[in-house]
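Trainee: Requesting a structural model of the entry that follows:
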Amino acid sequence: MLLSLTLAAGTAQAQPAADADEAVARAASTIEQGYYGDALQQLASPGLRDVAEAQALLGDLYLRGLGVPQNFGTAMDYYRRAAGLGSAAGQNALGRAYAEGQAIPRDAQRAFEYLTEAAMSGVPGYQSDLARALETGVGGEPRPDEAASWYQRAAEQGDLDAMTSLGVLYLEGRGVERDADRAIELFAQASEAGDARAQNNLGLIYVRGEDVERDYDLAFELFSVAAEQGQREALTNLSVMYASGFGVDVDEAQSVRLLEQARRARGLTLSTLLEQVGFPYDARLAEQDWSMPLSPANEQAARGGDPVALYLTALRYLNGAGVRQDIPVGVERMQRAADLGMGTAQFMLGLMYAHGRNLPQDYGHAYVWTSRAALAAVPGAAEVRDALAAEMGAAQLRQAQQRVAASLDRAQ
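Mentor: Reported below is the predicted structural model:
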């Protein structure tokens, strides 16, 4: 059963600091283990209401839709409370949200205020986030000189992303005087620690041979280790190596395979995800021979309201598999299976709305059903839900998230 949380004012008695720290650490560990509902209950303790990091973790759960329906508005409420209590995590999350303009309207001034406040805490990841906002110029002109300063601070603490980003600035001479040796040093340090972006960048330097002696063998090795981590540019560069025979024997088939991997790695866009998602798997489904006629037993079970039978027969009617195609019947049965709480049916219904297949394309409806499927832990549902959110306007998304909450209330 989902726990309903509110941010209403109360007079909860605060826990002693040591006990509160232990409770937050326990909740964070529970989240890492994937027990999101348990973590939610732990963090919702009245004694943690005024504990900054507990509020930030609640914001994370609502932002990512873990154990609860994804709700950006609620997430921002928790982050604001966390930030007001002095949480650098809450400040950083708010800064990123204002910079990206998805969860809340974009506001460059507030973005930099919160990101700077978080960076001043000394956490290298937050310093790197501020540097990235300065480098890209959220809401205005890029400020690479300031970005370089913050990247430097984060890099000195071992932040690999900051090392690599600082290396790019030195290589290109943006915000700092161009220094290829310094760039190579930073890339090498991050590369040895396993940073895929640094490995790819260092490989490119050795391919070009402009600031070092050209070394195709070393470049191939660097591209390979980065590609093993799924780094998109490295996959593309490795494909070129195989196609041209630089550092490796020509292998056109492998080149094509790597290009396809790179295309998939470009994913997390809605269109790419929808291409990748196939038949949603459900462990309760027996292997089907779709060429065989519809089983009378399955038809009877579906009419009796069995959700698995409804799902299976819906697929048959939608595709004309072993039965005369009847799309209205298929849609109606898929809807019934989804309403009965079958996560796989919910995901399939969401995909149908997202694709505009057998139903009018409607990202709002697609978001509702993929959200329900994500709460049921259906593989792939959360990724599609998040990709849909990225395609929707703020008002449309808020409305869809309200509909998710309403549908869950009806289901209880």
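Trainee: CA atoms for contacts and neighbours, from now on please.
Mentor: Noted.
Trainee: Quick one: the helices in the stretch 1-150 of the chain, in order.
Mentor: 17-32, 36-43, 52-64, 72-84, 88-100, 108-119, 124-136, 144-156 (DSSP state H, counting those that start in this stretch).
Trainee: From the chain's centroid, how far away is the last one?
Mentor: Distance, stretch centre to chain centre, for helix 144-156: 26 Å (C-alpha atoms, centre = their mean, to the nearest Å).
Trainee: buried residues in that helix?
Mentor: By 16 or more other C-alpha atoms under 10 Å, the buried positions in helix 144-156 come out as 144, 145, 146, 147, 148, 149, 150, 151, 152, 153, 154, 155.
Trainee: Could you dump those into TSV and include distance to residue 369?
Mentor: As requested, these are exported to TSV (distance: C-alpha to C-alpha, whole Å):
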residue	distance to residue 369
144	43
145	46
146	44
147	41
148	44
149	45
150	42
151	41
152	44
153	44
154	41
155	42
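Trainee: With respect to residue 30, which of those is nearest?
Mentor: Set against residue 30, the nearest of those by C-alpha to C-alpha is residue 154 (28.2 Å).
Trainee: Spit out the contact partners of that closest one.
Mentor: By C-alpha atoms under 8 Å, 6 or more residues apart in numbering, residue 154 lies in contact with 123, 124, 125, 127, 128, 162, 163.
Trainee: a markdown table please, covering the residues you listed and showing distance to residue 193 and neighbour count.
Mentor: What follows is the contacts of residue 154, written out as a markdown table (distance: C-alpha to C-alpha, whole Å; neighbours: other C-alpha atoms under 10 Å):
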| residue | distance to residue 193 | neighbour count |
| --- | --- | --- |
| 123 | 19 | 16 |
| 124 | 16 | 25 |
| 125 | 16 | 21 |
| 127 | 19 | 28 |
| 128 | 17 | 28 |
| 162 | 13 | 29 |
| 163 | 11 | 28 |
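Trainee: this one next, for a side-by-side:
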Amino acid sequence: MTKFNLWLTALLLLNLSAPAWAEPKKKTAFEQGVEYYNSENYSKAYTTLLESANKQNNQAQFLLGHMALFGIGTDKQPKKALEWLTLSANAGNPNAQSYMGTIYLKGEIVNKSEKEAAKWLLLAAENGVAEAQNNLAHLFITGQGVEPSAEHAFKWFDKAAEQGLLDAKLSLGLMYEQGLYVEQNYQKAAQLYQTAAEKGAPQGMHNIGMMLLYGHGFEKNTEKACNFFTTAAKLGFQDSIDNLNLLINQGVCQAMSMDSHNAHTMESGFTPF
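Mentor: Okay, the predicted model is just below:
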């Protein structure tokens, strides 16, 4: 997370429809700062973005806050990071709003406030930040800073999952599998787990294994269940490691080599059906 190519760089491209003879547009300090950042010249990016941030550019303020928070191109400066992120969030920057929500939820550089966290996460979620949507959904499940609401939790998990966030897909799959706040639907649960598994999420692999092991929604298949547990275990997922050891001791699963198991899972395409 500390080193990423910002989505906003797409907004900084020069107008490609301009005629070839047009004079090159002079880059702003912000545009130049983003270029430095994406080329990993972080110290230069920090000093260049500072000029833009001081001119109230909320995108520059967000990026400076991010850099100061994680010590990118500068020493870690949590207080300075909070200043920049607060300015950016108050100016309506969705990513800064998401950061502020997380900061208040963790309570490491500010006094912890679940209500303040929920306020910022809601703003970011409404502005389309998938991570904020997912975090807000968890708050609605636990009732932290908000009134518990299964309906709102489902809504925000669903929105985050639509944007491809794996954690949200897994949470949504669990809700469908167990019938938590929604009508139980094993088919939808398996599809969500499978999508996460195909992206390399061991939790998704493990959950599919559990459904196959107990026959939730389809016929029991211990062989495939063992295959999924093995893949997740190879990725270090502790629940799968524990399950696999137990099932091997019971004679249900057999220990497989990495090569033979990878060949099986690639061939099966993670399909549990």
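Trainee: sorry, back to before: nearest approach to residue 237 of structure 1 belongs to which of the helices of the stretch 1-150 of structure 1?
Mentor: Of those, nearest to residue 237 of structure 1 by C-alpha to C-alpha is helix 124-136, at 24.7 Å.
Trainee: Need the counterpart of residue 260 of structure 2 in structure 1.
Mentor: If you follow residue 260 of structure 2 across to structure 1 using TM-score structural alignment, you land on a gap.
Trainee: element containing residue 260 of structure 2?
Mentor: helix 258-268 (DSSP states H and E).
Trainee: Give the burial count for residue 226 of structure 2, as a bare number.
Mentor: Using other C-alpha atoms under 10 Å, residue 226 of structure 2 is surrounded by 26 other residues.
Trainee: My error: substitute residue 32 of structure 2 in the last question.
Mentor: 17.
Trainee: how much space between it and residue 138 of structure 2?
Mentor: 38 Å (C-alpha to C-alpha, to the nearest Å).
Trainee: Just confirm residue 79 of structure 2 contacts residue 109, I think it does.
Mentor: Yes. If you go by C-alpha atoms under 8 Å, residue 79 of structure 2 and residue 109 touch, sitting 7.3 Å apart.
Trainee: who's in contact with the residue nearest to residue 58 of structure 1 when sequence neighbours are not counted?
Mentor: Counting by C-alpha to C-alpha, 6 or more residues apart in numbering, residue 58 of structure 1 lies nearest to residue 78, which is 6.4 Å off, once chain neighbours are set aside. Contact partners of residue 78 of structure 1, counting by C-alpha under 8 Å, 6+ apart, are 7, 55, 56, 58, 59, 90.
Trainee: gap between residue 78 of structure 1 and residue 301 of structure 1?
Mentor: As judged by C-alpha to C-alpha, residue 78 of structure 1 and residue 301 of structure 1 stand 45 Å apart.
Trainee: repeat for residue 371 of structure 1
Mentor: Distance from residue 371 of structure 1 to residue 301 of structure 1, by C-alpha to C-alpha: 27 Å.
Trainee: Same drill for the two, tell me which one is more crowded.
Mentor: A count of neighbours by other C-alpha under 10 Å puts residue 371 above the other of residue 371 of structure 1 and residue 301, at 31 against 16.
Trainee: which position in structure 1 aligns with residue 174 of structure 2?
Mentor: For residue 174 of structure 2, the residue aligned by TM-score structural alignment is residue 168.
Trainee: mind checking which helix or strand its match is in?
Mentor: helix 160-172.
Trainee: Superpose on structure 2 and give me the mean offset of that helix.
Mentor: Following superposition, helix 160-172 of structure 1 is found to deviate from structure 2 by 1.3 Å on average (mean C-alpha distance after the TM-score superposition for structure 1).
Trainee: State the span of structure 2 onto which the helix or strand following that helix is aligned.
Mentor: As assigned by DSSP H and E, the chain's next helix or strand after helix 160-172 of structure 1 is helix 180-192. Aligned using TM-score structural alignment, helix 180-192 of structure 1 spans residues 186-198 in structure 2.
Trainee: I'd guessed residue 347 of structure 1 sits against residue 384; true?
Mentor: No. Counting by C-alpha under 8 Å, residue 384 is not a contact partner of residue 347 of structure 1; they are 9.3 Å apart.
Trainee: With neighbour numbers in mind, choose between the two.
Mentor: More crowded of residue 347 of structure 1 and residue 384, by other C-alpha under 10 Å: residue 347, with 32 against 28.
Trainee: The strand or helix carrying that one corresponds to what range in structure 2?
Mentor: Using DSSP H and E, the element containing residue 347 of structure 1 is helix 343-355. Alignment note (TM-score structural alignment): helix 343-355 of structure 1 is unmatched in structure 2.
Trainee: and that helix, what does it pack onto?
Mentor: helix 327-339, helix 363-375 (3 or more C-alpha pairs under 8 Å, 6 or more residues apart in numbering; DSSP states H and E).
Trainee: any chance of those in TSV, with distance to residue 230 of structure 1 too?
Mentor: Formatted as TSV, these follow (distance: least, C-alpha to C-alpha, whole Å):
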stretch	distance to residue 230 of structure 1
helix 327-339	34
helix 363-375	24
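Trainee: Which among these is found nearest to residue 63 of structure 1?
Mentor: Among those, helix 363-375 sits nearest to residue 63 of structure 1 (C-alpha to C-alpha), with 12.4 Å.
Trainee: for that closest one, the distance to its chain's centre please.
Mentor: With C-alpha atoms, centre = their mean, you get 15 Å for helix 363-375 of structure 1.
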